[in-house]
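Chemist: Please find the sequence and the predicted model below.
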Amino acid sequence: MKKDFLTLKDYSKEEIKYLLDLSGKIKKDKNSYSKVLEGKNIAMLFDKHSTRTRLSFEVGIKQLGGNSIYLDSKKLQISRGETYQDTAKIFSAYLDGMVIRTYSQEIVNIFAKYGTIPVINGLTDIYHPCQILADMLTLKEMELLNKDLKFTYVGDSNNVTNSLIIGFSKLGIDITIGCPQKYSPPEEIIKYARNQKEGSKLNLVYDPVKAVSDADVVYTDVWLSMGDEKNKQKLTDLKSFQVNYKLLKYSKEEVKVMHCLPAHRGQEITSEVLDGKNSIVLQQAENRLHAQKALLVYLYAN
């Protein structure tokens, strides 16, 4: 039976830990995995602009011995009315797997439902599970991924926030979300996290200073996601949640700052912080490659 990677909801604590361990092994010894995808063809169907997701998957597939095929949906028959269901069946006849980066989660779900090949969610409007695997790997490398971690996300609640909440709830690690109340995570995500058996706490805090108080890690993301660029009111509403050194003085002295990139310097984070000694952003970005290679091996090598 095939296994997809649509959301971290579908993965157990043990599976997530296995992927993180495998990521570390591949990162240390990439040559031992250089032929595991030999003969495999994996398509990358993208509706959204991409730097890290496209590069990390293309390079990762190649380093594992596979072949990647980049597809722009605007140049496929999908754009002329062919259904996603039919496209999924055709892709399954030609390919061994696919990565989808699109707007609606429903599109990813359709490909998974009607296709017979494993599907990876490269990003949708509500989930970004690949990013969170890389984030967890980064925290694990710094020996921070444990139940003592004080982790705060500040800013706009989005696909990254949703996936962080789900992932941390699976591992039993507390997470604080700092944002204006009207930008809180969806109620469905909140309920899901609070119902997990691992016993982690999800704290919603509407004051930025209280949110980052004594934090080990402060994470932020863009305030205006793709497709949301005209929402200028959000910039005003979120202004006090900018990650700058004035705010970080309330966190621990050695606080680590995370951002999934791309960053809008001067909006959600200052250049001083992004480029500063507390930033582990570049390590995060590099780990997209290693975490996704582990995912590719897990789904396609056997």
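Modeler: Happy to help now that I have it.

Chemist: all contacts plus neighbour counts: C-alpha atoms, from now on.
Modeler: Noted.

Chemist: Confirm for me that L289 is in contact with E58.
Modeler: No. L289 is beyond contact range of E58, at 9.2 Å (criterion: C-alpha atoms under 8 Å).

Chemist: And here is the other one:
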Amino acid sequence: MQTIFKGKHFITLQDWTEGEIDTLLEVSFDLKKKFAMGTITPYLPYKTIFLMFFEQSTRTRNSMEAGIAQLGGHGNFLDTSTMQISHGEVAKDTAVILSRFGHAIACRNCVWETGNKYLREME
């Protein structure tokens, strides 16, 4: 079965089918194996991924930036001090602007309802 992820948002597993989750895990395991073997995986050449963080996190930020770099992309870190969302800007407005300059947005917000609200607004 072919799974198409282009344009698919990952907000919660409840939005995905069992087949999509299986494919996601298979690809993840394959990438992890290739990394361990030293295989170059340039799947994101010249791609910019915006990382919107609403809480500080050493492990999550660094693992995301490392993963993006290992795939040939660039992670651009944004936190509440550099985003206007914390000053009342609507998440969709921020997403529209960022989408002009990048290829994807990853959001880390530990408050379930708030994080999901931002992500749903950006769809």
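Modeler: Cool, the structure landed. Treat the numbers as computed from the prediction; the structure is a model and nothing was measured.

Chemist: Give me the TM-score for these two chains.
Modeler: Once superposed, the chains reach a TM-score of 0.82 (TM-score structural alignment, normalised by the length of structure 2), with 112 aligned residues with a C-alpha RMSD of 1.6 Å.

Chemist: between L289 and E58 of structure 1, who's got more neighbours?
Modeler: L289 (24 against 20; other C-alpha atoms under 10 Å).

Chemist: For A66 of structure 2, list the residues it contacts.
Modeler: Neighbour list for A66 of structure 2: empty [criterion: C-alpha atoms under 8 Å, 6 or more residues apart in numbering].

Chemist: What residue in structure 1 is paired with it?
Modeler: Correspondence of A66 of structure 2 to structure 1, assessed by TM-score structural alignment: V59.

Chemist: For S32 of structure 1, which non-adjacent residue is closest in space?
Modeler: I26 (7.8 Å; C-alpha to C-alpha, 6 or more residues apart in numbering).

Chemist: Give the aligned range of stretch 10-29 of structure 2 in structure 1.
Modeler: Aligned by TM-score structural alignment, stretch 10-29 of structure 2 falls on residues 5-24 of structure 1.

Chemist: Span of the matching stretch from start to end?
Modeler: Start and end residues of stretch 5-24 of structure 1 are separated by 19 Å (C-alpha to C-alpha, to the nearest Å).

Chemist: what does stretch 33-45 of structure 1 give?
Modeler: 25 Å.

Chemist: Tell me, how many residues neighbour T23 of structure 2?
Modeler: 17.

Chemist: do T51 of structure 1 as well
Modeler: Using other C-alpha under 10 Å, T51 of structure 1 has 9 other residues around it.

Chemist: where exactly do the helices run in structure 2?
Modeler: 18-37, 58-70, 91-101, 112-122 (DSSP state H).

Chemist: Would you mind giving those as CSV with distance to Y43 of structure 2 added?
Modeler: Listed next are the helices of structure 2 as CSV, based on distance: least, C-alpha to C-alpha, whole Å:
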stretch, distance to Y43 of structure 2
helix 18-37, 10
helix 58-70, 9
helix 91-101, 18
helix 112-122, 24
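
Chemist: Could you say which one of those comes nearest to K6 of structure 2?
Modeler: helix 18-37 (12.2 Å; C-alpha to C-alpha).
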